[in-house]
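Q: Please work out how this folds:
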Amino acid sequence: MGAWGAGSFENDAALDYVEEIESVDDIAGALKLAGQAGYIEADEGSRAIVAGECVAAMRGHRSKDMPDELAKKVHAFGKASLELYNDARDNLSAVMSRGELVELWAEEGSGDWNRAVTDLMERLNQPAKSARKPRKKKPQPNPSPCMFCDQPMGDEQFHMLDLTIHEDDISTSKRGGWVHLQCLNAALHPKHMIQNWQFDDELLEWVMKKLEAEREGK
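A: As a prediction, the model looks like this:
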């Protein structure tokens, strides 16, 4: 019986691809889905997710579930280029939006895959860790409870949800509160997950230059 699970490294297609990765080019080769229209097969999506995990690890945000041998390889590749980083984000967004994995995990219904890919998205949002010792910055805590899990939000967690319920033509009720994005997405149909992509100054400048070059036909 083949392996099948919600995590990035918990299915046969992902594990087969892990064995193929020997260079940065092997990672880039799996990141070709974002620009393609149409359906994304489960195996293609699984490979793109693993590629995204590799890029996250190259930026210092490795998954605790990454196989040790793969972790050693990607560490030797050095920091991911901005092009590879942008491609990883675009491809994960595409996999989260459409294709066979969305359909399969909607049928499964646990929300585990939604939580797993949201975790990867959040790690791909984080700035690259510097080789130099960073200045110590005290994180801003948020002790308020999440509306879904009732656990404290944690450091630097400030997502909020506002609900407005229209009971009839004139009556409405409102409710709002703090939510972990992973908890919120786990409760949603995979097709309707919230994608909260962030751009730091370095990536935003690179994207703007790329768009400008494309407009000029370079």
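
Q: For the rest of this, base every contact and every neighbour count on C-alpha atoms.
A: Noted.

Q: could you pull out the helices for this structure?
A: In the chain, helices defined by DSSP state H lie at 12-20, 24-29, 42-58, 68-77, 82-97, 100-108, 112-125, 181-187, 201-215, listed in chain order.

Q: which of those helices is buried the deepest?
A: Highest mean neighbour count among these (mean count of other C-alpha atoms under 10 Å): helix 42-58, with a mean of 26.

Q: what inclination does that helix have with respect to helix 68-77?
A: Angle, helix 42-58 to helix 68-77, by axes from the mean of the first three to the mean of the last three C-alpha atoms, to 10 degrees: 60 degrees.

Q: To residue 152, which of the helices of the chain lies closest?
A: Nearest of the helices of the chain to residue 152, taken as C-alpha to C-alpha: helix 181-187 at 12.3 Å.

Q: other SSEs contacting that closest one?
A: When contacts are defined as 3 or more C-alpha pairs under 8 Å, 6 or more residues apart in numbering; DSSP states H and E, helix 181-187 packs onto helix 112-125.

Q: gap between the helix it packs on and the chain center?
A: Helix 112-125 sits 4 Å away from the centroid of its parent chain (C-alpha atoms, centre = their mean, to the nearest Å).

Q: let's see this one next to it:
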Amino acid sequence: MGAWGTGYFEDDCALDFVDELEREGNPKETINYALDIPIDVEYLGVEEGCAIIVSATYIDRQINGTIFTPIGRNDTYSVDTFADRHPEVDLSDLREKAIQALHSVLCENSELNELWSENEDDYPLWRQGLEELIGRLNR
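A: Okay, here's the model as predicted:
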């Protein structure tokens, strides 16, 4: 059984994307590509949505200095060391693209949004977490 939780890293797809970022020689290029996906697709799949969320957390960490974990979450994975391990990677210019991509994850043409909306108990918490991440990136 796979991981599935409301936290940013409580999903197998999200953790797979983190692994991909760690293996890539150019993590900024990988993040930029993930954020461009909503431009080219009519329907945003789960894997792409998770990649967008993870990418946005990396950008948030770099811009705001700490990883944000919404109250009530149990995110056990942290991107706190990414900026220390990759000081040459500046993600700040991807802020606006991340905000737009996160809005795509929350729209009706998103498989993640569709799946979460079927869960009446957890959907508000999941959505609130993404809206709070957008708010942090808008600072």
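
Q: Please work out the TM-score for the two chains.
A: The TM-score (TM-score structural alignment, normalised by the length of structure 2) is 0.79; 124 aligned residues with a C-alpha RMSD of 1.9 Å.

Q: can you tell which of the helices of structure 1 is closest to residue 4 of structure 1?
A: helix 12-20 (6.8 Å).

Q: Which residues are in contact with the residue nearest the centre of structure 2?
A: Geometric centre of structure 2, nearest residue: residue 53, 1.1 Å, by C-alpha atoms, centre = their mean. Neighbouring residues of residue 53 of structure 2 by C-alpha atoms under 8 Å, 6 or more residues apart in numbering: 8, 14, 102, 130.

Q: how far away is the aligned partner of it in structure 1 from residue 16 of structure 1?
A: Taking TM-score structural alignment, the alignment pairs residue 53 of structure 2 with residue 49 from structure 1. Per C-alpha to C-alpha, to the nearest Å, residue 49 of structure 1 is found 13 Å from residue 16 of structure 1.

Q: Could you do residue 141 of structure 1 as well?
A: 40 Å.

Q: and if you look at residue 55 of structure 1?
A: 18 Å.

Q: Distance from stretch 95-115 of structure 1 to the middle of the chain?
A: For stretch 95-115 of structure 1, the distance to the chain centre is 13 Å (C-alpha atoms, centre = their mean).

Q: next one: stretch 58-68 of structure 2
A: Taking C-alpha atoms, centre = their mean, one finds the center of stretch 58-68 of structure 2 at 12 Å from the center of the full chain.

Q: One more: stretch 132-139 of structure 2?
A: Worked out by C-alpha atoms, centre = their mean, stretch 132-139 of structure 2 lies 12 Å from the chain centre.

Q: neighbouring contacts of that stretch?
A: Under C-alpha under 8 Å, 6+ apart, the answer for stretch 132-139 of structure 2 is 56, 57, 60, 63, 64, 68, 70, 95, 96, 99, 102.

Q: Aligned against structure 2, show me the partner of residue 112 of structure 1.
A: Under the alignment (TM-score structural alignment), residue 112 of structure 1 pairs with residue 125 of structure 2.

Q: residues contacting the closest residue in space to residue 130 of structure 2 that isn't next to it in sequence?
A: Using C-alpha to C-alpha, 6 or more residues apart in numbering and skipping residues adjacent in sequence, the residue nearest residue 130 of structure 2 is residue 102, 7.2 Å away. Counting by C-alpha under 8 Å, 6+ apart, residue 102 of structure 2 touches 52, 53, 56, 130, 134.

Q: Report the separation between residue 102 of structure 2 and residue 56 of structure 2.
A: Taking C-alpha to C-alpha, one finds residue 102 of structure 2 at 8 Å from residue 56 of structure 2.

Q: same deal with residue 126 of structure 2?
A: For residue 126 of structure 2, the distance to residue 56 of structure 2 equals 15 Å [C-alpha to C-alpha].

Q: next one: residue 112 of structure 2
A: 16 Å.

Q: Same check on residue 130 of structure 2?
A: Separation of residue 130 of structure 2 from residue 56 of structure 2 (C-alpha to C-alpha) stands at 10 Å.
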